[in-house]
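J.: Provided below are the primary sequence and the corresponding predicted coordinates.
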Amino acid sequence: MSIPTKEAILQWIADNPAQTSKRDIAKAFGVKGQARIDLKRLLREMQDEGYLTKRKRSYDDPNRLPPVSILKLAGTDADGDLFLRPADWRGDEPEPRILYIPQEDDPAFGPEDRLLMRLTEVTGEDHSHQARLIRRIGTGPRRAIGVFRASAEGGRLMPVDKGADREWIIGAGDTGGARDGELVEAEIGKGRTRMGLPRAKVVTRLGDPGAAKAVSLIAIHQHGLRDHFPEEVIAEAEAAAPPELGDRTDLRHLPLITIDPSDARDRDDAVFAEPEGDGHAIWVAIADVAAYVSPGSALDREARERGNSTYFPDRVVPMLPDALSGDLCSLHEGVDRACIAVRMTFDAEGNRTGQTFYRGLMHSAASFHYQEVQAAVDGTPNDRTAPHLDVLRALYAAYDALKRARARRAPLDLDLPERRIELSEEGQVTSVAFRDRLNAHRLIEEFMIAANVAAAEELEKRRTPLIYRVHEEPAEDKLDALRETAKASGFSLPKGQVTRPAMLNRLLHAAEGTDLAELISMSTLRAMAQAYYSPVNLGHFGLALRSYAHFTSPIRRYSDLIVHRALITAHGWGPNPDADGLSEWDLEHLEATATLISEAERRSMVAERDTNDRYLAAFLADQIGAQFTGRISGVQSFGAFVRLDETGADALIPVRSLGAEYFRYDRDEQTLTGTETRTEISLGQRVTVRLAEAAPVTGGLIVELLEIEGERRRPAAPPTRKRKLRKGPKKRRR
């Protein structure tokens, strides 16, 4: 019988602090007989090496850290130094502060990573120990969000993940006082019960899962979003003062305006255009967040951890506290605001001919929303837009030139409808519709792209490090899947050519105006690689651009704040550009920051999507039995997905609901074919379905198939068993 390794014993002690005697360890690892002597020898050896401290027949001391300990991340200080804390501190003295001493080949750490570290005690510092990494030994206890169902023995945790069928047993002493039907956060334990189910322990009660605010709350907890600011972060934000002109360029004479959605929560970009020669000059002014968020400050550390703001129909989880995001850094109408602005010049064909960046002070002349701007330019101005018609017309004239340049560049022409979920004051869904896509939207989008490119190229010219927005070309297997979808839909995508956006545009344009346009657009989107942040420039495939960086939204994206700091450093703006430019720590950790904010962006995207799914399920929950039209948007071995026309919601037709016959799944052709009726379900088919289930807690929708391409679905009759006739008397066994 083998005995456990030193690392395994340390992991056990960290996970089970109350069971650290030799007997407990032997029982945990099933050590019996002669092997117990070997285990005793190993424990003594670990004690001599300083791994363990023996105390009353138990190998731990709650007030002393052994030279080798399991630690977790605690955060960074104002200088950017990383601090650690014990994975499980049980002492009655204050938790020790431990400084991490990184080595050249050490990996990046996650917030729940458990780190085996060698410690050295120090004196005369603001920390008690210094730590060097031995190895990363896994993550901490996993947590799950679910609905608590009480029982005589404690209860069960029912998952909120769509499609999940796992449950967890919660012991009577682990319910945390949760009531039946409450939404809870639980820590997943090790080991299983007699019924084979894993164990869990309630750590947070989140309230009624049917409450309006619970929908986004589930996503916030499920995806680990930081929805509360530490007190020191709020204090720093509230101590910020309104800007003064000082060394800034005075831009208050420019009639800069903001154009945003009608429900915008912040305004971080303002625009202005005017004729210049045969072309145009375009100003894009962006909130100067770097003036308020200094490198290494509590605000900066929190913003970096969050990475970006996350937007839900009922709330926003902001990157910065409201004192900044909703006030001093928001370009409100009629007030002075600090900004970083770029003046770009373009010829008559929309080619950029020059650019100049400024750190300035601006004064927004007006704040509009997209619909009223479009209406004004189309000939129906209102009282607010009428005085600014000349400014709006100049913006649209400049946009016309940029459109011509965009057509020559031929970026990926994906123009997918954006779903809008309307809520009542009580947080209930009142309607689901698709946002209109106006030229006013496209104008702002094109101006922001131009400013982002100008920022990237300016920093390249000045040889200043930055974080790029990277979008690599699609992988070959993803393109093959798109070719199969195109073929099944009656279109084609050539093979053997260099992959360029223009090639995909030909497919999109071929489908445009047909019933399959949305399917081809969604399939093309699925084929794309995930965009991410990187200090290495690999170009942007979708936009067909060589250099691209995010510059235009520093209120809600940390990537843009880094680009702003780079511009401050590159230009030497202000009396002390080192105070709010790129710090040494920023430069040393540029790659780690890019990875961190890329991961944060993906978390936010999934959280926003899951929340929208739950709101849609809640909206449809009282329409069980209603019929809807839609189109097959995906096919898997377990069933087919339907995108409903009215709401854009995705619903599942389980293969088990299709009748008694067997359905054969063809991965290449993306079809399900019935062996009896020869019914074929494939991508793009028009269907009519009946809503069978809607689960707001998970966001799942289950539908039954009624019609395919206008023909009534006729399930195969269930097979009948034929009785075998005996030909003679049954022989008796002997």
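T.: Alright, I've got the coordinates.
J.: all contacts plus neighbour counts: C-alpha atoms, from now on.
T.: Fine.
J.: for Arg603, what are its contacts?
T.: Counting by Cα atoms under 8 Å, 6 or more residues apart in numbering, Arg603 makes contact with His223.
J.: Show me which residues of the longest helix seen in the chain are buried.
T.: Using DSSP state H, we find that the single longest helix of the chain is helix 590-620. By neighbour count with 16 or more other Cα atoms under 10 Å, helix 590-620 contains the buried residues 590-601, 603-604, 607-608, 610-620.
J.: Same check on stretch 501-511?
T.: Result for stretch 501-511 [16+ other Cα under 10 Å]: buried residues 501-502, 504-505, 507-508, 511.
J.: Report the separation between Leu582 and Ile568.
T.: 8 Å (Cα to Cα, to the nearest Å).
J.: Put this next to the previous one:
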Amino acid sequence: MTQLPSKDQIRQWIAENPGLTSKRDIAKAFGLKGDMRSELRRLLQELEAEGTVTKAARRFRPKGDLPPVALLRVLKPDAAGDLFAEPMEDGVDTDVGRILIIPKKGDPALAEGDRLLGRLTRVDLDDYVWEARLIRRIGSNPLKLLGVFRKGSEGGRIVPIDKGQDKEWRVAADSDMGARDGELVEAEAVGNRRLGLPQARIVERLGDPSGPRAVSLIAIHQHGIPDQFPDAAIAEADTPRPVTMDHREDLRDLMLVTIDPADARDRDDAVLALPDTEPGNPGGHVLWVAIADVAHYVRPGGALDREARRRGNSTYFPDRVVPMLPDVLSGDLCSLHEHVDRPCLAVRMRIDAQGHKLSHRFLRGLMRSKGSLEYVQVQRAVDGEPDEKTAPLLETVLKPLYAAYASLKLARGLRQPLELDLPERQIVLSDEGKVLSVAFKERVDAHRLIEEFMVLANVAAAEDLQRLKQPFLYRVHEEPSPDKLDALREVAEASGFTLAKGQVLKTAHLNRLLAQAQDSEFDELMNISTLRSMTQAYYNAENLGHFGLALRNYAHFTSPIRRYSDLIVHRALVRGLKAGDDGLSAWDIENLDETAKLISDAERRSMAAERDTVDRYLAAYLSDRVGSTFSGRVSGVQRFGLFVKLDETGADGLVPIRSVGREFFHYDQNSQTLMGADTGLTIGLGQRVTVRLAEAVPVTGGLMLELLEIEDRALPGGRSGPRGKPPRRGAAKAEIKRRVVRRRK
């Protein structure tokens, strides 16, 4: 049985492991489980009471010590011009010794009073005890804004383009960079606001804001997405290492092919399926998944690596892509183009006839794609309409892939991952960047085939790295919170459906709910509501499982050209397999938690930028149809109004509550409804509505709608009359329940 450590042992561990000092870290280090963890808590409380350790942000450290990362305030430079700092965090002693700031090339200039997040190292020299290296400056960077410049007699003003911003900024004549009236500009706040409008100065002119090509450019600047590669990164990309057969197997004879969208900008995965000829596995298959070997070109700690980590991922817009890697790599050397040799990291997997993985093996190889194919092209070939390119591959490559996919579908059916049905919008642009049409992408079995192959390869990567005892990043998706589940249950009940309660939630329960709604008028509503109840997936060095995929072990392995997380997994495999000197570095391992946070934040940044860009393109597309009527469904209910998703384009617009009649509307958060005080009109999620487009603003992406009909009935009482009193609290919820009972009868 594991023994409880002594106080001296705990003190020594905390002193020697400043980055691993949470209670969980300490318990793991000493192998403590169950009740022993309660005893550890008691010992730590005693040490804290004795004053020998201090606790801050759930971590312990020796009294008078500093954490490895701390919030600091810059002090006045000394006579030699050196900058020192003092700690600002609660619970941190201020008499821990002098902290010298060690600048590195590229760091911003610091001044007295600036706040920064610094990485600390104890040095115990005569003049100072600590050295601090800048991670980032906090609160001292000027506020950045993007807007349209309106020229005046003495300078001008900036009208922000952000939908959530209505505050204008004043620009002095000597701070406008010669910007013209109506031009899109980037600016930063200056001075202290006293009276009137806040002040700003223009730092970059971006051209015509109404131009089609400005749409994604606005999102890039607004969300701070890096879109210029440093010279050092470009130079490194332009001088790639030669590919040799060291640590590699020759896979060039394998009939690997890539299958991608028609507009694919990179090709980082190739697949192959063969019948399994080994005895004891009748009807089984051998699957190959080969992925571009980005780790060969992007080595740890280099300029390319630093920039890729900063970007986190590629960001995709309808008219352009902001890649994680320079085009010479993402579009050429790393991309698995047909009939050319490419380095790869591959996995060979055996599955049985029911789609269960029996074994797998990872290797580094050299491959040659036998064809760059498209989803619809492959599907047509399998459905009996092969073209010149797919006909020679039909029997030997494509049909075996679909046979393996049929087995994988059986395993998927047993596993029951979340089966959301949310069509993806596709914006079609002209050569000039104008929106020609908005449609929903067609999904065929070729899409699903590739998805299942990739999921299986990702699982294999996580399992192999666990076996090899290598640190890496998991793709984590935690189960929904109780509050979000309760909200989903309210929507389900209001629509006449049920969601099981009082048991451990599984994706199968949510799938049953979605099946109830399938092909009903509430189909889309339940899919959207279920999606909204989900937590957001992220990256973590700790394995917390993937709820949505119903998988315990999951990592991203299959897209290293466009995701830094996958590059980390590749390096971990190279290190674990001893397949080269470009595996996971000591620095990578030490900073894994920070990397996980950085790339998770970058992913959210890209998603927001992509979503805003689509909104702006849709607003531009609809701007010529102001005054037209559209059908749609209520997709969101808030105190200030309704969000309506239009059937034709999938665009979301706002119906302000002030425009819905003249009565008072009570908002019930639990049932997500608005209820009129005078008429009893209840507006809730999923209701069919007819709206008039009142305003479309391409610069912000905003759509303003006017409500005309609900469930094919005109609004009662029209849009005039006195406002009534608020209904009693809970009345809207009761009305919803009455409607549900009537529907069920």
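T.: Happy to help now that I have it. Here the structure is a predicted model, which is why all the values come from computation and not from measurement.
J.: Give me the helices and strands touching whichever helix or strand comes after the longest helix of the first structure, please.
T.: For helix 590-620 of the first structure, the following helix or strand on the C-terminal side (DSSP states H and E) is strand 627-636. When contacts are defined as 3 or more Cα pairs under 8 Å, 6 or more residues apart in numbering; DSSP states H and E, strand 627-636 of the first structure packs onto strand 639-644, strand 671-674, strand 680-682, strand 686-695.
J.: between those strands, which one is nearest to Gly625 of the first structure?
T.: When these are compared by Cα to Cα, strand 686-695 sits nearest Gly625 of the first structure, at 5.2 Å.
J.: Where in the second structure does the closest one align, residue-wise?
T.: Matched against the second structure by TM-score structural alignment, strand 686-695 of the first structure falls on residues 688-697.
J.: what's the mean distance for that stretch versus the first structure?
T.: With the two structures superposed, stretch 688-697 of the second structure lies on average 0.7 Å from its match in the first structure, counting by mean Cα distance after the TM-score superposition for the first structure.
J.: residues of that stretch that come out buried?
T.: 688-697.
J.: which residues touch the equivalent of Ala365 of the first structure over in the second structure?
T.: Using TM-score structural alignment, the equivalent of Ala365 of the first structure in the second structure is Lys370. By Cα under 8 Å, 6+ apart, the residues touching Lys370 of the second structure are 255-257, 338-339.
J.: What is the nearest of those to Arg37 of the second structure?
T.: Leu256 (51.4 Å).
J.: how many neighbours does that closest one have?
T.: Around Leu256 of the second structure there are 23 other residues, counting by other Cα atoms under 10 Å.
J.: counterpart of it in the first structure?
T.: Leu256 of the second structure maps onto Leu256 in the first structure, by TM-score structural alignment.
J.: OK, contacts around that match?
T.: With Cα under 8 Å, 6+ apart, Leu256 of the first structure has these contacts: 270-272, 285, 362-366.
J.: switch the cut-off to 10 Å
T.: Applying Cα atoms under 10 Å, 6 or more residues apart in numbering to Leu256 of the first structure gives the contacts 269-273, 283-285, 331, 333, 362-367, 391.
J.: Which members of the residues you listed are positioned in helices?
T.: Short answer: those in helices (DSSP H) are Val391.
J.: circling back to that earlier point, okay, and the common contacts of Leu582 and Ile568 of the first structure?
T.: Common neighbours of Leu582 of the first structure and Ile568 (Cα under 10 Å, 6+ apart) are 290, 562.
J.: Pretty sure Val69 of the second structure sits against Leu117.
T.: Yes - proximity of Val69 of the second structure to Leu117 meets the contact threshold set by Cα atoms under 10 Å, at 6.9 Å.
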